[in-house]
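In: 3D, please:
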Amino acid sequence: MKDILSHYTLGELLAFEPVTTGTVQTNYFLQTTQGRFVFRYYQNRSLESVLFEIELIRYLTRCNYPCPAVLQDRNGEHAGIYNEKPYTIFEFATGQHLEHPNEAQKRQLVQQVAELNTITRDYKPLHTPYRLNYNVETCWELAQEATQRINTAQAREKLAWLEHTLAGLHLPPSLPRGVCHCDFHFSNLLFTDGKFSALIDFDDANYTFLLLDLAALINPFQASFDWNTWPHFQEEENVFDFNETRAILQEYARHRPLSMDEKWHLFDVYKLSILFDCIWYFERWEGEDFYERRKIAYLDRLGRDQFYAQIFAD
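Out: Reported below is the predicted structural model:
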């Protein structure tokens, strides 16, 4: 840490401690003679992927979006290499993580997501090709990799189902794209005195459909229907509850109105988000069935028209 800090003008190291929230990259709080900072060590990202994140954060801070700035060293570089892995140092953002935000705080989050999507619309960082960008092609490639890794009959059956489901998505070129955050876990949100103060951890951010961030906020399924309860439901049951989804969409539209194309194809983007969940949990199944397959089946039974009517019709 002392050697790394010697390349910066952030003062001398007084103390450092690991950040306990977050599970992918390694983060430390740094205390120096000039203040407090956050050191991030990327365990599984290339330098080019990190540079995408740096480009994005610098763009957002120039637009006055509430997120911690990434700091540069004495040579003007925003990323360094230690033991062949990249690292960055960020401003320390004050605030608290709220595991159970109230309704007003949830609305603040929706507003910030809408404003983020407005700022990043059509924004494509130079290092976008080095990021895991959420689209149909990436989903299919990741599914093939997972199937080869697991190498079981169940995995191959899951791959065939996923291929068929991806082929049924309708995602026209007219849908706006930009950079989405894609991870609104409470550990990535900071509140100060009950008010939203910062969005952190852009490790999963990528260039994709702007609707994907909105899809991450909504859950049209009943709270009782989840990854560990779905086998208890019959296939013909009604598992939907659109009340919260309608409220989120109304709040989002106050800050970024959706086009007709976006409203109509939210059905497809939401299904794409489910398919990416299927990738992250590719080894999860029960017999020939699994959670994401059941969710897609319920959505297909409901249909695009009824999905649209439930969340957008007056």
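
In: use CA for all of it now, contacts and neighbours both
Out: Fine.

In: Report the central residue of this protein.
Out: residue 182 (1.3 Å; C-alpha atoms, centre = their mean).

In: if I look at that one, how far off is residue 61?
Out: 18 Å (C-alpha to C-alpha, to the nearest Å).

In: Kindly report the same for residue 143.
Out: For residue 143 relative to residue 61 (C-alpha to C-alpha), the value is 35 Å.

In: Those two: who's more crowded?
Out: Shown here are residue 143 and residue 61; by other C-alpha atoms under 10 Å, residue 143 has more neighbours (25 against 14).

In: tell me the contacts of the more buried one?
Out: Taking C-alpha atoms under 8 Å, 6 or more residues apart in numbering, we find residue 143 in contact with 159, 162, 279, 282.

In: switch the cut-off to 6 Å
Out: Counting by C-alpha atoms under 6 Å, 6 or more residues apart in numbering, residue 143 touches residue 279.

In: tell me the SS of it?
Out: For residue 143, the assignment made with DSSP: H, G, I helix; E, B strand; the rest coil gives helix.

In: so where do the helices sit in the stretch 51-200 of the chain?
Out: 103-120, 136-150, 153-167 (DSSP state H, counting those that start in this stretch).

In: Tell me which of these is the most buried.
Out: Per residue and on average, the most neighbours among the helices of the stretch 51-200 of the chain fall to helix 103-120, with a mean of 19 (mean count of other C-alpha atoms under 10 Å).

In: now the other sequence, so there's something to compare against:
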Amino acid sequence: MGTLLQENVILDDLKNACKNQLGMDILSAEPIRRGWLNLKWRIHTKDGVFLLKQYNKERLKKYSIPALQRIFAEQNNLHRQGFPCPKIIANQDNLFLESPLGERFMVMEYCSGKTVEPGKLSNAELYELGYYTGKLHALWEELPLAPQTTFQPPKTSLRIAYWEKVIEAAKNMGKSHLLPILEKQLRLTKSFPLENLNLDAVGWSHRDLWVDNLLFDQGKLTAILDFDRMNYDFPQLDVARAIISGALNEDKLNVQGAFAFLNGYRFYHSIGSDFLPNALKLLWYMESEWWLDTELDARKGPPKRFVQEMVWLSDHLHELDTILGNYEGG
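Out: Reported below is the predicted structural model:
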């Protein structure tokens, strides 16, 4: 079945499900070509405009359905508290619905605003993002603690063995042009100060805080989207991901924009001058393994951007304290 035909079959199925489960007649639907594998439509009904999101069955295998249901309930709790995120429409208490053909989906408010290209957030937008990231982490401090973080930083000896394996694979594949990047990861890992990165600072985190999941209107943050990956982790990773996504334009980091983010964030949290350098170092330690491998030269779309971010971080890892360490925290 062709991709477009398959999408139309899924949409027809979801239209029936929306009518039967939510009493919602969909008058028209416009596809939103953003995101990976999941299908999204802007739908028009007699009650207004909403967003319809279908969850790809293969991608959904990586998630726990009960965990997602808890996350969606927490998203609605945030919305009730006035936090800028879309309200999910419920069928009684059920937020994560299932169609007659077995498609998992949700319907939520359609939020105003637009996404901004990676690295192109203004200083005002970065301040807004910092403020609401700080508020999000503060609100989540009320949630029960979890036994461990989602990301368990491996010992550097294990990561060294990983880079040695990837380097050997690149050589065997004849990809000698990748060796300078991969060998740099190995050198950095051998001297990486993992124990200095404040790994005791744990808490509930969004875990996907990058520009595609943010909406702005005239410098104001109108919505944070896609809470699917929310989990107990290192909140500093949310800060690092948001800043590297919003403030790294090609090969230049908007340092004043990064500081604007921190100025917003510290409305809710006390942070020191080493907070952001350490957060970015931890982000590199986690994500470099995800994006820098023998296929780093073939990645497209968002993964290509993530490769660029990890390469920049590895190129400047030893300079982060100098570049960002003059921030006067409070």
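
In: returning to that earlier point: okay if I get the helices of the stretch 51-200 of the first structure as a markdown table plus distance to residue 40 of the first structure?
Out: Below are the helices of the stretch 51-200 of the first structure laid out as a markdown table (distance: least, C-alpha to C-alpha, whole Å):
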| stretch | distance to residue 40 of the first structure |
| --- | --- |
| helix 103-120 | 23 |
| helix 136-150 | 26 |
| helix 153-167 | 35 |
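
In: among the ones you listed, which is nearest residue 202 of the first structure?
Out: Of all the helices of the stretch 51-200 of the first structure, helix 103-120 sits nearest to residue 202 of the first structure, with 12.0 Å by C-alpha to C-alpha.

In: what's the mean deviation for that closest one versus the second structure?
Out: Following the fit onto the second structure, the mean deviation recorded for helix 103-120 of the first structure is 2.2 Å by mean C-alpha distance after the TM-score superposition for the first structure.

In: re earlier: alignment lookup: the residue nearest to the centre of the first structure to the second structure.
Out: Aligned counterpart of residue 182 of the first structure in the second structure: residue 208 (TM-score structural alignment).

In: can you check residue 36 of the first structure too?
Out: Under the alignment (TM-score structural alignment), residue 36 of the first structure pairs with residue 49 in the second structure.

In: Next secondary structure element downstream of whichever strand or helix holds that match?
Out: Using DSSP states H and E, residue 49 of the second structure maps to strand 48-55. Next along the chain after strand 48-55 of the second structure, taking DSSP H and E as the criterion, comes helix 57-60.

In: Residues contacting that next one, please?
Out: Residues contacting helix 57-60 of the second structure (C-alpha under 6 Å, 6+ apart): none.

In: can you rerun that using 10 Å?
Out: By C-alpha atoms under 10 Å, 6 or more residues apart in numbering, the residues outside helix 57-60 of the second structure that reach it are 36, 37, 38, 68, 102, 103, 104.

In: Can you tell me which of the residues you listed are buried?
Out: 38, 68, 103, 104 (16 or more other C-alpha atoms under 10 Å).

In: Can you tell me what sits against the helix or strand containing residue 14 of the second structure?
Out: Assigned by DSSP H and E, residue 14 of the second structure falls within helix 3-22. Residues outside helix 3-22 of the second structure that contact it (C-alpha under 10 Å, 6+ apart) are 1-2, 23-29, 31, 39-41, 43, 52-54, 89-92, 94, 97-107.

In: again, only this time at 6 Å
Out: By C-alpha under 6 Å, 6+ apart, helix 3-22 of the second structure touches 24, 25, 91, 99.

In: and if you look at stretch 19-33 of the first structure?
Out: 11-18, 36-43.

In: follow-up on the earlier one: in TSV, list the buried ones among the contacts of helix 57-60 of the second structure along with distance to residue 272 of the second structure.
Out: Below are these laid out as TSV (distance: C-alpha to C-alpha, whole Å):
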residue	distance to residue 272 of the second structure
38	39
68	34
103	47
104	43
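
In: Of the residues you listed, just say which sits nearest to residue 202 of the second structure.
Out: Nearest to residue 202 of the second structure among these: residue 68, at 20.6 Å, using C-alpha to C-alpha.

In: Give me the aligned partner of the closest one over in the first structure.
Out: Aligning on TM-score structural alignment places residue 68 of the second structure opposite residue 50 in the first structure.

In: and residue 307 of the second structure, how many neighbours?
Out: 21.

In: how near is it to residue 184 of the second structure?
Out: 14 Å.

In: can you check residue 10 of the second structure too?
Out: Noted for residue 10 of the second structure: a distance of 46 Å to residue 184 of the second structure, by C-alpha to C-alpha.

In: which of the two has more neighbours?
Out: Neighbour count, other C-alpha under 10 Å: between residue 10 of the second structure and residue 184, residue 10 has more, with 17 against 14.

In: What distance do you get for the more buried one to residue 55 of the second structure?
Out: For residue 10 of the second structure, the distance to residue 55 of the second structure (C-alpha to C-alpha) stands at 11 Å.

In: What segments of the second structure are strands?
Out: 26-31, 39-45, 48-55, 97-98, 104-109, 203-205, 214-217, 220-224, 231-233, 248-249, 252-253 (DSSP state E).
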